[in-house]
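A.B. asks: Okay, sequence plus prediction incoming.
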Amino acid sequence: MRRVTFIAAAVSILATGCTLAPTYERPTAPVSPAFPNGGVYATQPGAAQGARSANDAAAVNIGWRAFFVDARLQRLIDIALKNNRDLRASVLNVQAAQAQYRIVRSELFPAINAQADQSRQRTPRNLSFLDQTISNTYSVGLNASWELDLFGRVQSLKDQALAQYFATAYARKAFEISLVSQVASQYLQVLQADDLLRVTEQTLKTARESYGIVKLQFDNGAASELDVSQSQTVVETASANYQAQQRARAQAVNALVLLLGEPLPDDLPPGMPLNEQDLLTDIPAGLPSDLLANRPDIMEAEQNLLAANANIGAARAAFFPRISLTGSFGTLSPTLGGLFKAGSAAWSFAPTITIPIFEGGENQANLDLANIQRNIQIAQYEKAIQSAFRDVADGLAARGTYDQQIQALERDTAAQQRRLDLSTMRYRQGVDSYLGVLTAQQDLYSAQQSLIVARTQRLANLVALYRALGGGWIERTGDAPRAADAPA
């Protein structure tokens, strides 16, 4: 009766998948319950007049084709998602983690193998029976082995492998979202380089025209050599900038090509200029708690924590006995022809129990290590939440200030253009020296460059905020979200 009770208890434990892993409790998020407000966060832009609106949809529910309306950029993102080698490697890492999980899970089940053996042995004559010094043994049968996981060691290892698989899948998801934003940001860098080149070309053209006029006046005695030198300075500065910006554009294109994983196709659709990129500006930030479900990097960190938690269960189980069952069933015969005759059946059953008695502190050290690794994963999980909080907070601070900054730069650029026109007029009328024209040209050029850079930074921040809120995983708004381990 006691034996029956023990067997029933063992079967019950195996059926419920009992482990010695500690009960998992999600750490409290070490951030404020709401994102900052007031100050630079207070003036969040809504949808401009006639512009597109997010209509209060969360970033995770907005497809990247809805966020980016530039057909050229959409095509580039599509190419990158198909050909980027880092993304391809991350997908293969998910498949590798899945295979590793299946390997560990297989240890929960009995291993059964078919086996056929033939052995030939010689015995000394003085030890042989009936002078038979040569003996043959043939066997065919099945071998089985199984570890009774009474204390959940294998179950804990399986749970650890499963959590690591999920962590790898979430890492792949985080990379894919990041890749979408990287392609968009690099595309904006190319557009910025185009705008800077156009401004520099116009500045160089104007400077050369001015230099020609001043040189002619100098030749006719109406201008000084100082005026000629000052005018030449603007030409040479713009020429140097033009070469540097050409180099920067070529390098920006090279970086974009690396993200795409293939050369730029010749049949790309026409793109939109930098100032016409109509990105969504009113995506709601939501609450920091939303990031726990929307940010794959946080979910990856939590799965790593779950894996470390399960590893404690395996380390604890090492202190308890391990019971293994091995057996075989088949036929055994001294001749090959007698293998399947009546009476040749053979079987064996060999249960084994291993009880740790002295291992030099190895099991305790493994348990201490497992606890330390869990504490490390707790710290990394909390850091992932804090980093995500900062990403969103930085994006909101930037989104609340870029529009006013750009408006001020646009007014400054217009004022600098007016100043250059007036300075040129006064110089030609002999009222002012050429130094006023030179200074106005340089200041206008700097203002134009600052305006282009600020416009690029504003758009790049909108892209970064979209990513920080978990956007970029689905292609079209309304699509059902793919699983993190879905094929590319």
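C.D. replies: Okay, I see it.
A.B. asks: From here on, just use CA atoms for contacts and neighbour counts.
C.D. replies: Will do.
A.B. asks: by contact count, what packs against the host helix or strand of residue 243?
C.D. replies: Following DSSP states H and E, the helix or strand that holds residue 243 is helix 225-260. In terms of contacts (3 or more C-alpha pairs under 8 Å, 6 or more residues apart in numbering; DSSP states H and E), helix 225-260 is packed against helix 71-83, helix 153-219, helix 434-468.
A.B. asks: Centre of the chain to that helix, how far?
C.D. replies: 35 Å (C-alpha atoms, centre = their mean, to the nearest Å).
A.B. asks: can you check stretch 358-366 too?
C.D. replies: That offset, for stretch 358-366, works out to 38 Å (C-alpha atoms, centre = their mean).
A.B. asks: Quick one: end-to-end distance for it.
C.D. replies: 14 Å (C-alpha to C-alpha, to the nearest Å).
A.B. asks: another structure for you, compare them:
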Amino acid sequence: MMRPHHSLALLALLGGCAVGPDYKRPPLPASSGYAPTPLPSATPSQEQRFDSTRDIQADWWTLFRSPKLDALIAQALAASPDLTAAEAALRQAQENVAAQRGYFYPTIGASYMPQRTRIAGNLGGNSPGIQGNGEVISTYEGTPASEGGTPPYTRGVTYSFHTAQLTVGYTPDIFGANRRKVESLQAQSRAQALQLEAARLTLVTNIVAAAIQDGQLREQIALTETMITDQEVAAAIAAKQHRLGYISQVDRAVQDSALAEARKLLPPLRKQFEQNRNLMRALAGQPQDTEVAAFTLADFQLPQDLPLSLPSKLVEQRPDVRMAEERLHAATAGFGAARADLLPQVTLTGDVGGTASKFGQMFWNSGTFFDVFLTLTQSLFNGGTLKHQTRAARAAMEQSAAEYRATAITAFQDVANTLQAIHADAGAFTAAQDAAGSTGTSLTLVRRQHASGYLDRIALIAAEQSHRQALLDVAQARATRLGDTAALFQALGGGWWNRSDVRPSG
């Protein structure tokens, strides 16, 4: 026969184990870079250089050297409802962890039940009765009224009864079901903390992109308006020349068509500009009738020394990859909890209290009581519910493992795409600058010839239009390079781990 202390030792021993599996990070495809052939350590123009040993600073956007951008981002981080929602979701997840931890402890409940009872006097037997003078008698040997008895012995009696009780219940976590549930909720809480970091990174990157777009569109609109004005002059000259018979109707139509094409460019640009301004207000958490900072491309400097994390480090930095891993951890623990639910469940319950007809006598020796009992429960038949729930938990774990690998592979692709874009767009920017230099030289020569009378005004306007179009291309290429750089910081994780207010995991 097992002694009580042996039983307690067995419960303690069993309580030290938890049904598996224990979480282990699954392996990812081996990778040492972002291209089969190592990419150059600098862009073709040598303006930007990559350093695999360089960490990402938390406020990476300050590298663009734009105080207006810094102020707008600070405003957005303080006012964004998306971040407020993500913070509330994190608090909810943390409270769920704390709530689940409560199941490790016993439950204690207290109750007090006062009772007032009147027993009918015609019940007979030993029921209390009332004498004719109103005195209570403890026994009643008379005949009930229903059998022919006569008063006063048929009158009832009223008495009070008090019961106070303390109940303690405890469910030992013998097979670790609750530990697995806590482990799963902790992983979900960490995933929610990473979701907050991902939301913060997305918000900042979107603001940077919108600010760059604001500067680019302003420059495009200004150049397009100038081009339209010049084209209007050219069309007016062509109309006058046609009236005087110097050019044909076809030549005049060519100038009118060029004017119409130039005018057609402006409305879409203005629409895009205003919608981008609306986006900036929304990202900053402001209503649409407020103003936000105005930007030009000259407000931004292109960061020169860029970090480049290795793939093995990237999986630790990217919030989305870390989130996917925490979800896998949660699913693994959920599978363990489902397996533990298949095993017997043990519950210990104890009651202690007192009962008496008078409140002050409840805890006299004659009125106290207690009971202690253990319940062992094992499901024998449940229609396969637990079995299929366990299989579903296993499938969820396998799904999460595949999603983790897919997220990591996509993260590697994002960095590779961004690096290719930085290299290619640096070359495009150089080409655009060369083209602008060529059209600028051509415009200088045309102006000299026009001043000497060798070329008419329409030829001069055409040369000016060609140069302005080249300047538009330069502005677009410059904005693209700035956007590529912001995209690289985002693809590498944004440096959130270097912030002083990063919440601890758990």
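C.D. replies: Nice, thanks for sending it over. Remember, it's a predicted structure, so these values are computed and weren't measured experimentally.
A.B. asks: before we move on, back to that, of all the helices and strands packed on helix 225-260 of structure 1, which lies closest to residue 369 of structure 1?
C.D. replies: helix 153-219 (15.0 Å; C-alpha to C-alpha).
A.B. asks: Mean per-residue distance, the closest one versus structure 2.
C.D. replies: Once fitted to structure 2, helix 153-219 of structure 1 is off its aligned match by 1.4 Å on average (mean C-alpha distance after the TM-score superposition for structure 1).
A.B. asks: Which of the three states applies to residue 11 of structure 1?
C.D. replies: helix (DSSP: H, G, I helix; E, B strand; the rest coil).
A.B. asks: count of residues packed around it?
C.D. replies: 15 (other C-alpha atoms under 10 Å).
A.B. asks: Return the residues in contact with it.
C.D. replies: Applying C-alpha atoms under 8 Å, 6 or more residues apart in numbering to residue 11 of structure 1 gives no contacts.
A.B. asks: just to revisit the earlier point, state the span of structure 2 onto which the helix holding residue 243 of structure 1 is aligned.
C.D. replies: Alignment of helix 225-260 of structure 1 against structure 2: residues 249-284, by TM-score structural alignment.
A.B. asks: sorry, back to before: let me know which of the helices and strands packed on helix 225-260 of structure 1 is the nearest to residue 53 of structure 1.
C.D. replies: helix 434-468 (13.3 Å).
A.B. asks: by how many degrees do the closest one and helix 153-219 diverge?
C.D. replies: Interaxial angle, helix 434-468 of structure 1 versus helix 153-219 (axes from the mean of the first three to the mean of the last three C-alpha atoms, to 10 degrees): 160 degrees.
A.B. asks: mind listing what's buried in stretch 70-79 of structure 2?
C.D. replies: For stretch 70-79 of structure 2, the neighbour count (16 or more other C-alpha atoms under 10 Å) marks 70, 72, 73, 76, 77, 79 as buried.
A.B. asks: actually stretch 340-356 of structure 1, not the one I typed
C.D. replies: Quick answer for stretch 340-356 of structure 1 (16+ other C-alpha under 10 Å): residue 345.
A.B. asks: do stretch 207-222 of structure 2 as well
C.D. replies: For stretch 207-222 of structure 2, by 16+ other C-alpha under 10 Å, it's 207-221.
A.B. asks: which of the residues you listed lies closest to residue 344 of structure 2?
C.D. replies: Closest to residue 344 of structure 2, out of all of these and judged by C-alpha to C-alpha, is residue 207, at 55.4 Å.
A.B. asks: Provide a list of residues in contact with the closest one.
C.D. replies: 72, 73, 280, 283.
A.B. asks: who's in contact with the third one?
C.D. replies: Which is residue 280 of structure 2. Residue 280 of structure 2 neighbours (C-alpha under 8 Å, 6+ apart): 207, 210, 211, 292.
A.B. asks: Trace the first one over to structure 1, please.
C.D. replies: In other words, residue 207 of structure 2. Residue 207 of structure 2 maps onto residue 183 in structure 1, by TM-score structural alignment.
A.B. asks: hang on, residue 111 of structure 1 packs against residue 145?
C.D. replies: Yes - under the criterion of C-alpha atoms under 8 Å, residue 111 of structure 1 is in contact with residue 145, at a separation of 5.3 Å.
A.B. asks: hey, where'd the helices end up in the stretch 251-400 of structure 1?
C.D. replies: Under the criterion DSSP state H, counting those that start in this stretch, the stretch 251-400 of structure 1 contains helices at 291-294, 296-317, 362-399.
A.B. asks: out of the ones you listed, which comes closest to residue 236 of structure 1?
C.D. replies: Closest among the helices of the stretch 251-400 of structure 1, using C-alpha to C-alpha: helix 362-399, at 35.6 Å.
A.B. asks: Show where the closest one falls in structure 2, residue numbers please.
C.D. replies: The aligned range for helix 362-399 of structure 1 is 385-422, by TM-score structural alignment.
A.B. asks: Report the buried residues of that stretch.
C.D. replies: 386, 389-390, 393-394, 396-397, 400-401, 403-405, 407-409, 411-412, 414-422.
A.B. asks: which SS class is residue 142 of structure 1?
C.D. replies: strand.
A.B. asks: residues in contact with it?
C.D. replies: Per C-alpha under 8 Å, 6+ apart, neighbours of residue 142 of structure 1: 112, 113, 114, 115, 328, 329, 330.
A.B. asks: Translate the fifth one into the numbering of structure 2.
C.D. replies: This means residue 328 of structure 1. Using TM-score structural alignment, residue 328 of structure 1 pairs with residue 351 in structure 2.
A.B. asks: Count the neighbours of that match for me.
C.D. replies: Counted with other C-alpha under 10 Å, residue 351 of structure 2 comes out at 17.
A.B. asks: before we move on, what about residue 313 of structure 2?
C.D. replies: 11.
A.B. asks: That one pairs with which position in structure 1?
C.D. replies: Under TM-score structural alignment, residue 313 of structure 2 pairs with residue 290 in structure 1.
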